[in-house]
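[1] Below is the sequence, then the predicted model.
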Amino acid sequence: MSSFINTLGPLGWTLLALVPPAIIALYFLKLRRQPLEVPSTFLWSRTIEDLHVNSLWQKMRQSLLLFLQLLFILLLIFAVLRPGMEGEQQLVGDRFVFLIDNSASMGTKDEQADRTRLEEAKRRVLEMIDQMDSGDVGMIVTFSDRASVAQQFTDNQRVLASKVNAIQPTERTTDIMEALRVASGLANPGQSSFEEGDVQVADAKPATAYILSDGRFQTITDFSFGNLQPIYVPMGSFNSANVGVLAFSTQRNSEKEDELQVFARVARFGAEPNEVTANLYFNGELLDVARIQLDSEDGTGGVQFDLGNLDVGKLRLEIEHEDVFPADNIAYAAINPPERAKVLVVSAGNDYLKFALGTDQIRRIADVTLVDPDYLNGEDYPKEAASGIYDVIMYDDCVPEVMPESNTVFFGQKPPVDGWKFSDEKVLPQIIDIAQSHPVMSFVNLGNVSIYKAAALETPPGGTMLIESDQGVLMAIAPRKSFEDAVLGFSFLTSEDDKTFYNTEWTKRLSFPVFVKNLVEYLGDVKQGQGELSIRAGENFAFRSNGFAKEVHITPPKGRQRTIAPTADNLFSFSETDQLGTYEVREGDSKEVSQYFSVNIFDAQESEIQPKAEIETQWETIEGQSAWLPMRREFWKWLVVLALIVLLVEWYIYNRRVYV
């Protein structure tokens, strides 16, 4: 579309408008006669002709110089008006990093759109690649919860286009930080592409980073763009709305052990709907239906299904609602086979500890073996400890020479592991805090517990406080390889003057059996037919086999079966979790499923699909804009050049008439 830009004020235009009339007036005022010697008869005829030439229209007729001068002024007037039009838009710079979001929300297909957001992002990047000039270089980086360099810097547009076309969608969440570090490492000297392991850039190489995303990621913090110029290109419709499942889990009823309960939480992102229907499926068959009311303010709602005693199998929850992002309308969970913990207790005769381990709740979840401390010096213990046959071993006021391949609990003694330290024992420490959020201390009340003597603890790196007193930490838990060690800084029994008595009243309180049960459940990794905690797409799933299998076979929701081997401590790790759904785990040659685990989106940020108009950083706000910056094509320069040409032609004709 053509347009003009006014560059003069009223006075300037007035003076410029007076020039053409002035030129015409000079032609009327100045009468040029060329002296010629002619016969007298011819002189009279020329004089009569002169009378006609001096008339207004006859003088202007066939006056080429006048026409050229007026054309010169007219071209200058148009040049001052700065005519132009919106031309082809241009990329910014000559080095480009195309950051393409391929997270779950980019699979949204907005209303009145014939492609997903990712497909639209790829189309726009292909257009930008076509706009690259000779010598320009580009780089392709995809990002979801992690970044991947699809193509290093190259000026080969065909290679760049092929890498863009090969980008596939994922079901992962969004984190742009790693992708920004990749781009920044190539533009800023002294910064590496990743936090560790990359070669630093010696010279500054400014680049333009085009971020094609819906902006659904955290505020960018602890990051400086430096020589990197970010341009954010929002993907998607700003009127998009969605309903998604944010949580879906199962557990046994605490009052009725044979009853399974299923819980789900749903959220609305937009003005509607106020109610949705949830369908619950078990092993592919419809099991129950419920209506979920969504809160008018925060848009969330929950539902609980009481299912009774179900067998092992897969659960699927589907929300009946048509929206542009259907991936989060379905959630997955599973009912795993019951697993009993194998517990070894090494104790000299603590009756209260034996009583706590003999309750019906413990018998339901664990197989407990009680041995005397002399067992540690026998032939069987070293073999059993090294094989990892026990899920958890409790040492009551005793210490082994070598730590087992198991989780452990130490009552009143320091484990033989670097990092654990005991201070001198203090009398009558007062408990001031307990970590009730930790599973070991769940529902444990120590408000009325007294302790005669205890030692404060120091833990290895990564340790967590469980009980704290005015004398320091009395109980903590810390990691050791793939295991955990829980340590209590006081014994249940103590001796003075050849007399043995209880060191604490805690063993007589109702909270003590609860505490012992928590230890067995947590460190024994007890699963009594409840659903495995769901992981998100792309996260690692780590587990141990029940029978020390040399390999396990994992069947994803779709595709071929994967086989993996364990580490030295019987730990399996599986990272190919890009598909949403329930995965089956089989050990060794067994055809029976030993356990399930599920992969879901479960991310409010990903389900809120309305794109952000701008992205926030710690220091600035980056406004969303088109992939290119608008480029106006100016014509005034060409008009000035044309005016100069006209002036040269006029000068040439004038001089030819005068001197020829």
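    Here it is on my side, so go on.
[2] can we go C-alpha only for contacts and neighbour counts from here?
    OK.
[3] ok, residues contacting stretch 358-378?
    Outside stretch 358-378, the residues that touch it by Cα atoms under 8 Å, 6 or more residues apart in numbering are 339-348, 357, 381-382, 398, 400, 517, 520-521, 526, 528.
[4] here comes the other one, which I'd like you to weigh against the first:
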Amino acid sequence: MTLLTSGFLWFLLLIPIVILMYILKQKYNEQQVSSIYLWNAVLKDMEVNTPWQKLKKNLLLLLQLITIIFLVFALANPYINFKGIAANNYIIVIDNSGSMSALYNENTRFEEAKNKAINLVKTAPKKSKFSIISMEEEAKILLTNSSDISEIINSIKSLKTRNSSADINESLSLVKSIGKQYDSYKAIFFSDSSVELSDINGEFVSLALEKDNVSVDYIAATLAENEGKVLVKVTNRSNSDVTRELAIYDINDTLLNVKDMNIKAGETKTEIFQMVLNNTKAIYAEISEKDGLIEDNRRYYVINQPKTKKALLVTNKNLFIEKSLSSVNNLELFKTTDINSVDDNYDLYIFDGMIPEKMPHKGSIFVINPEGNSEFYAVRGNLSGGVAEIEENNVTKYMEKADFSISEIKDIEFPYWGKSIIKVNDSSVAFVGEYKGRNIGVLAFDLHNSNFPLIAEFPIFINNITNYFLGASFSDRISYFCGEKVKINAIEQVKDMYIIKPNNEKEGLDLEYPIKDFDDTAKPGVYKLIQNIESENIENLFSVNFPAEKESNINKELVSQENKAQNYEDIRRLAFSIQPYLILLALMILLGEWWVYLRS
């Protein structure tokens, strides 16, 4: 038998109070009477109520105590378990995201989670059934409803970290889905991220410990002939100031440059390197000192792809945008001041302060400081500016801390398909979007009326937005995070195609259309896509990096918690409640007590 609301048992303290009422002597006032006929009855009554004397047998007292006991236990809602409310069905959820590679005492958090899960399996009651879920970029069910101890333990041991971000909500949905097949269950989450159990009957086992960590969050390179600039962003996620050595290497691990960085606690710092890159295809930035999470100490960047795109810049004079675009990899930049000389031979059109009467029929379009209306937007006038507010978008990645002002903006009526990327005073001043298969973007202010080009995030913005407009030759992108799928666009005449991973493993790709996305991106590094066309091999590179923005904040500590979500509906369905019978018995005893009282 189990009590559903055991807190009502505190009312059993009424029992000693009732007993005390029976053993305490009642106090009488002296009173003159006309007769002593009743003295004998009074004497007997005083003897019964002598304080602290041995409690005599009293049927009324016994009936009252039994009534209290029955009523209190009725309030506690007891039920008899016929089908097993105690959970022998376990759902184990193990977080194998990037942050779980962080240190946990002498082990990693991930290895500690697996050890705890295996210990749970070994100590669980016999014939317990287990389901195993991995919490990664896409939660996966590894095992369901198994009572084979060796199979369960092998399933846990086979798990590996994915270095990706985790989808907690998807894991919760899977737990609820699996839990529906059981009368009762218990889910155990092993993670270093907070899990909201709410209506799940389960337990959160925290693997989070405060650890110092410095992460390389971003790297980009621009080329002008053989001279290169490399921009790197580093964040100190520790509670104290640190000094770190930041080095730049090429794809062959040759040291290109190195600097010492002094970074305050919680600070994000940008460093720019000048160096000769020659024919370097890819580089990486690395912090050599070990800390709580080693995986985010290195970041890769592909700087040389074989296919060149063409862009036309139509402007009277804008050195900011011209200089930034001239250093973009694999972009051949053409310039003109004649708005009427625009044709359809370019991959990207940039209109600065002017637009043609008729827009090009193909290619991406980026309008800066628009004058007049077009099919993509409408200009309603000018507004006073203010401080810019960056909105979350792929185009504004790594720009969260950008701080700049604009003196004057255009009041633009944006299309329904446009996504705002920059706001001023709650008014959107920049948007990007796809319209009829083309990428379109508008920056509704003059760069000369802003300090935007003067801040460190401006080169990042130009790099992001050109990647958005132009994409890559073999795929939509050339930069990915661990765990993300890579969409492969095969060349029409390709005979054979494969990928060489950072550890030099070779994985062949099926050429049957549609080509399956490449998803083995757990290891950070530079990947090579090789496409064979008769006797020629075409090589394309793409980088895969640790998701530092989501997984590097390991300097926190969480408390484990347990949640019991067994509800009244489950109890009625699985067990037999004796509450109404206790109430009925209590009423019968009260009637009996009344009858005894009348007779005495």
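    Ah, there it is. What you see is a predicted model; the values in this text were computed from it and never measured.
[5] ok so, going back, keep only those of the contacts of stretch 358-378 of structure 1 that are in strands.
    Members of those lying in strands (criterion: DSSP state E): Ala341, Lys342, Val343, Leu344, Val345, Val346.
[6] got a list of what the alignment partner in structure 1 of Asp95 of structure 2 touches?
    Using TM-score structural alignment, the partner of Asp95 of structure 2 in structure 1 is Asp101. By Cα under 8 Å, 6+ apart, the contact list for Asp101 of structure 1 reads Leu118, Thr142, Phe143, Ser144, Thr174, Ile211, Leu212, Ser213, Asp214.
[7] Look up how far Leu11 of structure 1 lies from Asp101 of structure 1.
    According to Cα to Cα, to the nearest Å, Asp101 of structure 1 and Leu11 of structure 1 sit 55 Å apart.
[8] Ok, Lys342 of structure 1 next?
    According to Cα to Cα, Lys342 of structure 1 stands 98 Å off from Leu11 of structure 1.
[9] So for the two, which sits in the more crowded spot?
    Per other Cα atoms under 10 Å, whichever of Lys342 of structure 1 and Leu11 has more neighbours is Lys342, with 19 against 9.
[10] Translate that one into the numbering of structure 2.
    For Lys342 of structure 1, the aligned position in structure 2 is Lys310, judged by TM-score structural alignment.
[11] what's the closest non-adjacent residue to its match?
    Glu332 (4.8 Å; Cα to Cα, 6 or more residues apart in numbering).
[12] On the three-state scheme, that neighbour is what?
    strand (DSSP: H, G, I helix; E, B strand; the rest coil).
[13] Counterpart of it over in structure 1?
    Match for Glu332 of structure 2 (TM-score structural alignment): Ala366.
[14] burial of that match, as a residue count?
    The number of residues packed near Ala366 of structure 1 is 20, by other Cα under 10 Å.
[15] Let me see the ranges of the helices in structure 1.
    Assigned by DSSP state H, structure 1 shows helices spanning 10-29, 40-53, 56-60, 64-80, 117-131, 157-165, 177-185, 351-357, 360-365, 380-387, 511-523, 604-607, 636-659.
[16] contacts for the second one?
    Pointing back at helix 40-53 of structure 1 there. With contacts defined as Cα under 8 Å, 6+ apart, helix 40-53 of structure 1 is touched by Gln58, Lys59.
[17] Quick one: the residues in structure 2 that that helix pairs up with.
    Against structure 2, helix 40-53 of structure 1 falls on no residues (TM-score structural alignment).
[18] ok now that helix, how far from the chain's centre?
    Centroid separation for helix 40-53 of structure 1 versus its chain: 95 Å, with Cα atoms, centre = their mean, to the nearest Å.
[19] got it, and the longest one?
    Distance of helix 636-659 of structure 1 from its chain centroid, counting by Cα atoms, centre = their mean, is 65 Å.
[20] how much space between Gln361 of structure 1 and Met132 of structure 1?
    For Gln361 of structure 1 relative to Met132 of structure 1 (Cα to Cα), the value is 70 Å.
[21] Likewise for Glu576 of structure 1?
    From Glu576 of structure 1 across to Met132 of structure 1, the span is 37 Å (Cα to Cα).
[22] ok, the two, which is more surrounded?
    More neighbours surround Met132 than the other of Glu576 of structure 1 and Met132, with 20 against 14 (other Cα under 10 Å).
[23] shouldn't the more buried one be in contact with Val92?
    No: the criterion here is Cα atoms under 8 Å, and Met132 of structure 1 misses it with Val92 at 9.8 Å.
[24] Tell me, how many residues neighbour Trp638 of structure 1?
    For Trp638 of structure 1, the neighbour count with other Cα under 10 Å is 12.
[25] Trace it over to structure 2, please.
    Under the alignment (TM-score structural alignment), Trp638 of structure 1 pairs with nothing in structure 2.
[26] List the contacts of Trp638 of structure 1.
    Per Cα under 8 Å, 6+ apart, neighbours of Trp638 of structure 1: none.
[27] Pull out the buried residues from the contacts of stretch 358-378 of structure 1.
    Neighbour counting with 16 or more other Cα atoms under 10 Å marks 339-347, 357, 382, 398, 400, 517, 520-521, 526, 528 as buried within the contacts of stretch 358-378 of structure 1.
[28] What segments of the stretch 301-450 of structure 2 are strands?
    Taking DSSP state E, counting those that start in this stretch, the strands of the stretch 301-450 of structure 2 run over residues 309-314, 331-336, 348-352, 364-368, 378-390, 405-413, 419-424, 427-435, 438-443.
[29] Any chance of CSV for those strands, columns distance to Ser184 of structure 2?
    Below are the strands of the stretch 301-450 of structure 2 laid out as CSV (distance: least, Cα to Cα, whole Å):
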stretch, distance to Ser184 of structure 2
strand 309-314, 60
strand 331-336, 61
strand 348-352, 59
strand 364-368, 56
strand 378-390, 47
strand 405-413, 55
strand 419-424, 46
strand 427-435, 48
strand 438-443, 52
